[in-house]
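> All I have is the shape, not the residue letters:
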């Protein structure tokens, strides 16, 4: 029964995770189950070419079915499998916990933060933590959600001089206070309130900054590198004929 509950929880999380993967460019047809089962079978500690992890990446035949299902669905919808899925598959229980909390923070439907706001928090705090993987992958998602091809690049270098709105500045100031483990004061909350953000939004900002501080450090530990597909995602607008940006979506 406990095993069934775990599988059901991950399937629920998977649906939320898949909803966060932008479809950009050509639509990919669903891969037949038999073919999908072999897509990543080659992944192992010798698969250094994909820059997934310095730790062994288990063959899919050795992974629990619920995790294989998540990986297949993400790759089928996005066109590639982000390296974070491969790296975390080294520890299946932590894979489940990580993506469950990821979905709770990044894909929630309540509050006053947009998906673009959430991704910008990840970019700013991950840049402070020198995390190449998270800066590149979440800059890609920000470009797609915001339709602003340059802003995430500016934030990654110096958010203080980026072309941010006063509201975005307030969000990132609060996020960076948490990221740097500085004291959070009532003044911080008042500043957010001036921009229409309440105490629950403050919790969301802080939780995203805290969660990705952990993610950044795991990326350092595993020497995780961004998939090549992330670099060009969202940089060129699509025209009405579907041409233009040919990047493929994926969760960072």
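Thanks, I have it. Just so it is clear, the model here is predicted, and its values are computed rather than measured.

> only C-alpha atoms for contact and neighbour calcs from this point on.
Fine.

> in the stretch 101-250 of the chain, which spans are helices?
Secondary structure of the stretch 101-250 of the chain by DSSP state H, counting those that start in this stretch: the helices cover 115-128, 132-146, 151-158, 166-179, 186-193, 199-222.

> My guess is residue 179 contacts residue 124. True?
No. With contact defined as CA atoms under 8 Å, residue 179 and residue 124 do not form a contacting pair (9.4 Å).

> Neighbour count: those two, which is higher?
residue 124 (29 against 24; other CA atoms under 10 Å).

> Now do the more buried one against residue 155, distance only.
6 Å (CA to CA, to the nearest Å).

> before we move on, the earlier item: quick one: closest of the helices of the stretch 101-250 of the chain to residue 83.
Closest approach to residue 83 among those (CA to CA): helix 132-146, 8.9 Å.

> second one coming, line it up with the first:
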């Protein structure tokens, strides 16, 4: 059960309503994480702004890979469900790739290096080793791209922390659920 107050539809501050309307348009519903964040429109705006900005720094499958790897390493059940759903339904990732990303790997060698590196960033609280940097560089990532990987990881850590503190009730359909209707 969630531990922070989620405003009802009638209680959502006016400053958060347009954002929630956009989320509803994207997902077809307002996921619990966003509904809860609406209690503080400034926090909701920060999360949405950061999520919008990271869309510019890495390709979508790499961002999804980081999100899955970080959420698994951080033990965030809500974010694991959300990112599995988004990766599958909006990002076109196969179930096997989603599971590999959670495990710090991928069928794509470059994304496997990113997944491992993102998990090392979480596990070491950013105190990665020279070998960790060498591995991601060896996969062809530049220092500028490594900065982007760390930035994306930290944005997902923020939502992991918010959802872990709240113990947000998982309301995300299982990945693939939208495609199972006959």
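On my side now, so go ahead. Given the structure is predicted, the values throughout are model-derived calculations rather than measurements.

> follow-up on the earlier one: in TSV: the helices of the stretch 101-250 of structure 1, plus distance to residue 58 of structure 1.
Putting these into TSV (distance: least, CA to CA, whole Å) gives the following:
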stretch	distance to residue 58 of structure 1
helix 115-128	27
helix 132-146	20
helix 151-158	32
helix 166-179	32
helix 186-193	44
helix 199-222	14
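
> and residue 78 of structure 1, which of these is closest to it?
Between these, helix 132-146 lies closest to residue 78 of structure 1; by CA to CA that is 12.0 Å.

> and the angle from the closest one to helix 199-222?
For helix 132-146 of structure 1 against helix 199-222, the angle by axes from the mean of the first three to the mean of the last three CA atoms, to 10 degrees is 140 degrees.

> residues making contact with helix 132-146 of structure 1?
22, 115-117, 119-120, 122-124, 126-127, 148-153, 156, 216, 219, 224-227, 230-235, 249-252 (CA atoms under 8 Å, 6 or more residues apart in numbering).

> got it, and stretch 158-178 of structure 1?
Contacts for stretch 158-178 of structure 1 (CA under 8 Å, 6+ apart): 117, 120-121, 124-125, 151, 154-155, 183-184, 188, 191-192, 195, 202, 205-206, 209-210.

> again with stretch 149-163 of structure 2
Applying CA under 8 Å, 6+ apart, the set of residues contacting stretch 149-163 of structure 2 is 33, 47, 50-51, 54, 58, 63, 66-67, 70-71, 74, 76, 78-79, 114, 118, 121-122.

> for stretch 2-16 of structure 1, same thing?
For stretch 2-16 of structure 1, using CA under 8 Å, 6+ apart, the contacting residues are 66-67, 70, 96, 99-100, 103, 107.

> Do I have it right that residue 67 of structure 1 meets residue 92?
Yes. At 7.4 Å, residue 67 of structure 1 and residue 92 qualify as touching, with contact defined as CA under 8 Å.

> who has more neighbours, the two?
residue 67 (21 against 14).

> secondary structure element for the more buried one?
Per DSSP states H and E: residue 67 of structure 1 is located in helix 65-78.

> how much does that helix stray from structure 2?
Comparison of helix 65-78 of structure 1 with structure 2 after fitting gives an average deviation of 2.0 Å (mean CA distance after the TM-score superposition for structure 1).

> what's that helix packed up against?
With contacts defined as 3 or more CA pairs under 8 Å, 6 or more residues apart in numbering; DSSP states H and E, the packing partners of helix 65-78 of structure 1 are helix 2-19.

> so the helix or strand that comes right after the helix it packs on corresponds to what in structure 2?
Beyond helix 2-19 of structure 1 on the C-terminal side, the first helix or strand identified by DSSP H and E is helix 33-36. Under TM-score structural alignment, helix 33-36 of structure 1 has no counterpart anywhere in structure 2.

> Likewise for stretch 10-24 of structure 1?
Under TM-score structural alignment, there's no match for stretch 10-24 of structure 1.

> before we move on, the earlier item: just the buried residues of the contacts of stretch 158-178 of structure 1.
In terms of neighbour count (16 or more other CA atoms under 10 Å), the buried residues within those are 117, 120-121, 124-125, 151, 154-155, 188, 191-192, 202, 205-206, 209-210.

> ok, and the closest non-adjacent residue to the residue most central in space within structure 2?
Taking CA atoms, centre = their mean, the centroid of structure 2 lies closest to residue 67, which sits 3.9 Å from it. The shortest distance from residue 67 of structure 2 to any non-neighbouring residue, by CA to CA, 6 or more residues apart in numbering, is to residue 156 (6.0 Å).
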